[in-house]
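*Asks:* what's the 3D shape of this:
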Amino acid sequence: MPFDLLHVGPLVALAHILGVIAACHAILNTRTSQGAIAWAVSLVAMPYLTLVPYLFLGRSKFAGYADARRVENELLRTRAHPLEWDTHASSAGLPTQQLGVRLVHSLTRLGGMPFLPGNAVRTLVNGAATFEAIFDAIENARRYVIVQFFIVRDDALGEMFKDALIAKAQQGVRVYFLYDSIGSFDLPHRYVAALRAGGVEMHPFATNRRFVNRLQLNFRNHRKIVSVDGERAFVGGHNVGVEYLGGRPPLSPWRDTHIEVRGPAVASIQFVFTEDWHWATQQLPEFDMPPAAPTHQPNEKPDDQPHGDGMHCLVMPSGPADTQETCSLFFVETINAARERIWITTPYLVPDEAVFSALRLAVLRGVDVRILIPSRRDHRVVFAASKLYAYDSLRAGIRIFRYQPGFLHQKVVLIDSVAAAIGSANLDNRSFRLNFEIMVLTVDRGFAREVETMLLNDFAESREIDRNEYRQASALRRVLMHVARLFSPIL
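*Replies:* Sure thing, here's the model as predicted:
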């Protein structure tokens, strides 16, 4: 026993010394004070449990990576941006009386991309509709296809996707495929090898370039983008896996939303992909410029075509290399712009203080604030933290609904009766500061009504929660929720 203590004692002391060092590092490098406190307390109090996770999840502001990515983005936006950025189209005929001139100016400056008129957008309200439209677009591709997903699985849907892309590549169509190396960590090498052998240019989006910390698991690319010939682009919450078609009990049926975009905004979406592709490969993909107006394939049915052709769209990319905290500020600005209602659907309700304050102020202005979240969990800690934020929201007058049929994964924001944003960003710190995301804001009353109808159907299949749920929860469950919320800045 004395011999064991002689060995254990120094190890315990070493762990605490390393924990204090790591805590100091977290205080100096973590982007938010809340995150710094969460890491520092856990590293000092429980170094045996948190030192290893900090190696993988900490250092969220990794200067070398962020600076290098920022420099690349600035160069690309100066030298290789779409031609539409050189015109005055983004400021001509804007419905500024609906959203406000200040919001238009702030969002274009925040995202570095213009509001563009002349677009057509439609909602794809489930996995079947989304992948039917994507496969149709790929089948009709004539020049190139770009694909980017956070998760790609080698399952039935993944096989269909692989076969479709190889078939187009063998027809001489250029195919670019980017996947996140962390989100698709279990994607087998044979899947990637088959695509490359079939003529598809396929690469992982990774953070282990040269000087970058090879243990870093943050800076994930959470975007989902498909674009064909510069004419049709798809953005939203779906990844490539059978669970997104409802094939993963007990989370099924899976509730998610994508959009199809046609028009000048497609160029902006493609440019977001270009920035990511250049980071991963140090090369620029070869794109033809998209047409000036939306085009429709001759064999498409009317119901397959996006509605309207005069919608203003703003593509809002965000990520940890941004000078500003783009994603969080985007939510703050859209919430502040609401005068009648702000409806948000998100799988994870872990807002930062700025977004939560904006939501509470919206209630005080008399805005109808509703948030739709899942009733089923896919991550225990995040779900527990979300429950406590839901109860805090109720006390502020925010209405919280839980979707009942299955897991809700969609990311939608409806602003008054004039605008809606759909994309990949969740209402949590990981989307706000750690992931690369993309949202598309569409300003059009007809599209807003379409999104409103979709959300009303979702609310009809949901249950509104009240404060009694928290009061009736056991003491242990309430303690666990509060403990989970302590880690919300790093979730």
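*Asks:* Going by C-alpha atoms from here, please, whenever you check contacts or count neighbours.
*Replies:* OK.
*Asks:* Other residues contacting the helix or strand containing residue 194?
*Replies:* Assigned by DSSP states H and E, residue 194 belongs to helix 189-197. By Cα atoms under 8 Å, 6 or more residues apart in numbering, the residues outside helix 189-197 that reach it are 154, 162, 165, 166, 201, 202.
*Asks:* Could you list the buried residues of the helix or strand hosting the third one?
*Replies:* The secondary structure element spanning residue 165 is helix 156-170 (assigned by DSSP H and E). In terms of neighbour count (16 or more other Cα atoms under 10 Å), helix 156-170 has its buried residues at 157, 158, 161, 162, 165, 166, 167, 168, 169.
*Asks:* this one next, for a side-by-side:
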Amino acid sequence: MSLLTIIILLVLLLNTIAAIFTVLRSVRDISTTWAWLLVLIFLPVIGFGIYLFAGRGLSTKKVHAIQTEYRRGTKAFVAMQKHANTHGRLLPAAVTSTAAKELTTLFLNTASAPVLGDNSVDLFFDGKKKFAKLFEDIEAATDHVFVEYYTFYNDELGNQFRDLLIKKAKQGVKVLVLYDAWGSLGANKKFWAPLLAAGAKAEAYFSSQHLITDFRLNYRLHRKIVVIDDDIGFIGGFNVGDQYVSRKKKFGFWRDTHLRIRGNTVYALKVQFLMDWNATVPDDQAEPYDIDVAPLSPENLATRHLHLGSAPMQIVASGPDSSAQQIKYGYVKMIASATKSIRLQTPYLIPDDTAMDALITAALAGIDVQVMVPDMPDHPFIFRATQYYANYLSRYGIKIYHYQNGFLHAKTLVIDDVVASVGSANFDIRSFKLNFEVNAFIYDAKIAEQLTAAFDEDLKHSQLLTPALIKSQGHWLRFKQYFSRLLSPVL
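*Replies:* Take a look at the predicted model:
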């Protein structure tokens, strides 16, 4: 053998040994372990560069900061409820669904998430309408505006949003903005400088100045929360950018789902935001949880003319700081509890074995399972992996629909038209394990029926995946699907 051949073989051998040592020294599930081994072995040297930024776990310091703030926030919220004489542990008597009762117990045990009633909810499926209402609500703010988004684009909508926040900050309103550094690459220091100059604050969630030694690309803040004056809260799937108001030709109409909430649940959103904020900033910049007020009392709600006794829900957050995959547990429990129908919308369909088995089991048990995914990519590998799982699940009688009226970004799950979930979490491994997510789980038949009606309307613009369509997919496309599926645990 030539010297060059020996060197190459030696490098490959050392690379393989290093890959095995690197991956196996961390506790991971088997699928993730094999996915990273594939990356490190088949991309010699380069794979380690990818792993450096995307494969390492959260630092112990960051996990401690998150968990410490979680305990503080939970303790404050429990105290607030006790002071208001409403402990948020029981559903209203009108809610008799066994699925709802079991789901609420699950979240009390895994996420310390109280059931909060006395809410009024507006649904938004169009970004133009959602942001028009959001901006109107921010315009009317008199005390504070707390904003948390995965993506802020430096484009027309992003600048419009930022400029509105600048205006409110100059009026003396407290403005706090939390965003993801990787998801908001265009929103750099120059973008935020005018907002900071106006007296507001903007922070990247767990950004690090030591990009080589402490940068974790794989763990993203994917939550979308806005809280205005402790009176109005927003949660759902829309980010901030022109594509989310259907201004990008590449995507066309952007179909998403978002909630506007008034009532007790606003305080759960506020506490979640403050936990994220306080875990990010130094202790001397932390915000108080305001536990000395009684915002949950019926008297307080009555003064704001809210409809008491409506739309009970739980705000459930999950993330890589905890081994409990709270939102995934909720999805699986909902699917297992269904007796008639399951309606799931997700832009990324990359379930782990547990979630996939739940869908298959439901379908084989005679439940009408319908899943809607986009018919166009925004991330090529993720789109091909979604196609793979769509093809696979359709074999078991699950109806897979490809939405063709633009891009489907909604993250909704409805069972039996009585229990629903809306939030930031996709039905994929990344949302289950790697991202910081937040969802509203809603125990209100009227809202569930509205979401089902929206799903049925979307069916008019969707194509059912059939065996003939799967058979027509070419060999190259099938290869890309299978290859992407191998990488699905780390996508």
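*Asks:* on that earlier part again, okay if I get the contacts of helix 189-197 of structure 1 as CSV plus distance to residue 286 of structure 1?
*Replies:* Formatted as CSV, the contacts of helix 189-197 of structure 1 follow (distance: Cα to Cα, whole Å):
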residue, distance to residue 286 of structure 1
154, 28
162, 21
165, 17
166, 18
201, 12
202, 14
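*Asks:* Pick the one among those closest to residue 261 of structure 1.
*Replies:* Nearest to residue 261 of structure 1 among these, counting by Cα to Cα, is residue 165 at 20.5 Å.
*Asks:* surely the closest one meets residue 138?
*Replies:* Yes - Residue 165 of structure 1 is within contact range of residue 138, at 7.4 Å (criterion: Cα atoms under 8 Å).
*Asks:* Can you get me a residue count around residue 468 of structure 1?
*Replies:* Neighbour count for residue 468 of structure 1, taken as other Cα atoms under 10 Å: 9.
*Asks:* er, residue 454 of structure 2 actually
*Replies:* Neighbour tally, residue 454 of structure 2, other Cα under 10 Å: 13.
*Asks:* superposed on structure 1, where does whichever helix or strand it is part of end up, distance-wise?
*Replies:* Element membership for residue 454 of structure 2 (DSSP H and E) is helix 445-459. Helix 445-459 of structure 2: mean distance to aligned residues in structure 1 after superposition is 1.1 Å, counting by mean Cα distance after the TM-score superposition for structure 1.
*Asks:* Mean distance of the following helix or strand past that helix to its aligned residues in structure 1, please.
*Replies:* Note on helix 445-459 of structure 2: by DSSP H and E, the next helix or strand toward the C-terminus is strand 462-464. The superposed strand 462-464 of structure 2 is, by mean Cα distance after the TM-score superposition for structure 1, a mean 0.8 Å from where its aligned residues fall in structure 1.
*Asks:* For strand 462-464 of structure 2, name the packing helices and strands.
*Replies:* strand 399-403 (3 or more Cα pairs under 8 Å, 6 or more residues apart in numbering; DSSP states H and E).
*Asks:* So what touches the strand it packs on?
*Replies:* Here strand 399-403 of structure 2 has contacts from 369-375, 390, 393-394, 458-459, 461-465, using Cα under 8 Å, 6+ apart.
*Asks:* what residues are up against the aligned partner of residue 204 of structure 1 in structure 2?
*Replies:* Correspondence of residue 204 of structure 1 to structure 2, assessed by TM-score structural alignment: residue 204. Residue 204 of structure 2 sits next to 178, 179, 180, 181, 280 when contact means Cα under 8 Å, 6+ apart.
*Asks:* Now with 6 Å, please.
*Replies:* 178, 179, 180, 181 (Cα atoms under 6 Å, 6 or more residues apart in numbering).
*Asks:* got the contact list for the helix or strand where residue 442 of structure 1 lies?
*Replies:* Per DSSP H and E, residue 442 of structure 1 falls inside strand 437-443. By Cα under 6 Å, 6+ apart, the residues outside strand 437-443 of structure 1 that reach it are 222-223, 312-318, 418-425.
*Asks:* how much space is there between the nearest residue to residue 317 of structure 1 once chain neighbours are set aside and residue 444 of structure 1?
*Replies:* Take residue 317 of structure 1 and drop its neighbours on the chain: the residue closest to it by Cα to Cα, 6 or more residues apart in numbering is residue 438, 4.4 Å away. To residue 444 of structure 1, residue 438 of structure 1 is 19 Å away according to Cα to Cα, to the nearest Å.
*Asks:* hang on, the earlier thing: alignment lookup: the residue nearest to residue 317 of structure 1 to structure 2.
*Replies:* In structure 2, residue 438 of structure 1 lines up with residue 438, judged by TM-score structural alignment.
*Asks:* That match - how many residues pack around it?
*Replies:* Neighbours of residue 438 of structure 2 using other Cα under 10 Å come to 28.
*Asks:* Same question for the one 5 residues further on.
*Replies:* Other residues near residue 443 of structure 2 number 30, with proximity taken as other Cα under 10 Å.
*Asks:* can you give me the strands for the stretch 251-400 of structure 1?
*Replies:* Assigned by DSSP state E, counting those that start in this stretch, the stretch 251-400 of structure 1 shows strands spanning 258-262, 307-318, 341-345, 349-350, 368-374, 399-403.
*Asks:* would TSV of the ones you listed with distance to residue 449 of structure 1 and mean neighbour count be doable?
*Replies:* Shown next, in TSV, are the strands of the stretch 251-400 of structure 1 (distance: least, Cα to Cα, whole Å; neighbours: other Cα atoms under 10 Å):
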stretch	distance to residue 449 of structure 1	mean neighbour count
strand 258-262	15	26
strand 307-318	11	23
strand 341-345	13	23
strand 349-350	25	26
strand 368-374	16	23
strand 399-403	20	22
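*Asks:* Identify whichever of these lies nearest to residue 453 of structure 1.
*Replies:* Ranking those by their distance to residue 453 of structure 1 (criterion: Cα to Cα) puts strand 341-345 first, at 12.0 Å.
*Asks:* Give me the longest helix you can find in structure 2.
*Replies:* helix 60-83 (DSSP state H).
*Asks:* Next, work out how far apart the residue nearest to residue 360 of structure 1 when sequence neighbours are not counted and residue 357 of structure 1 are.
*Replies:* Among residues not flanking residue 360 of structure 1 along the chain, residue 396 sits closest, at 5.9 Å (Cα to Cα, 6+ apart). Using Cα to Cα, residue 396 of structure 1 is found at 10 Å from residue 357 of structure 1.
*Asks:* so how far does stretch 420-434 of structure 2 reach from one end to the other?
*Replies:* 23 Å.
*Asks:* what does it contact?
*Replies:* Outside stretch 420-434 of structure 2, the residues that reach it (Cα under 6 Å, 6+ apart) are 219, 223, 236-237, 320, 325, 328, 346, 349-352, 411-414, 437-442, 448.
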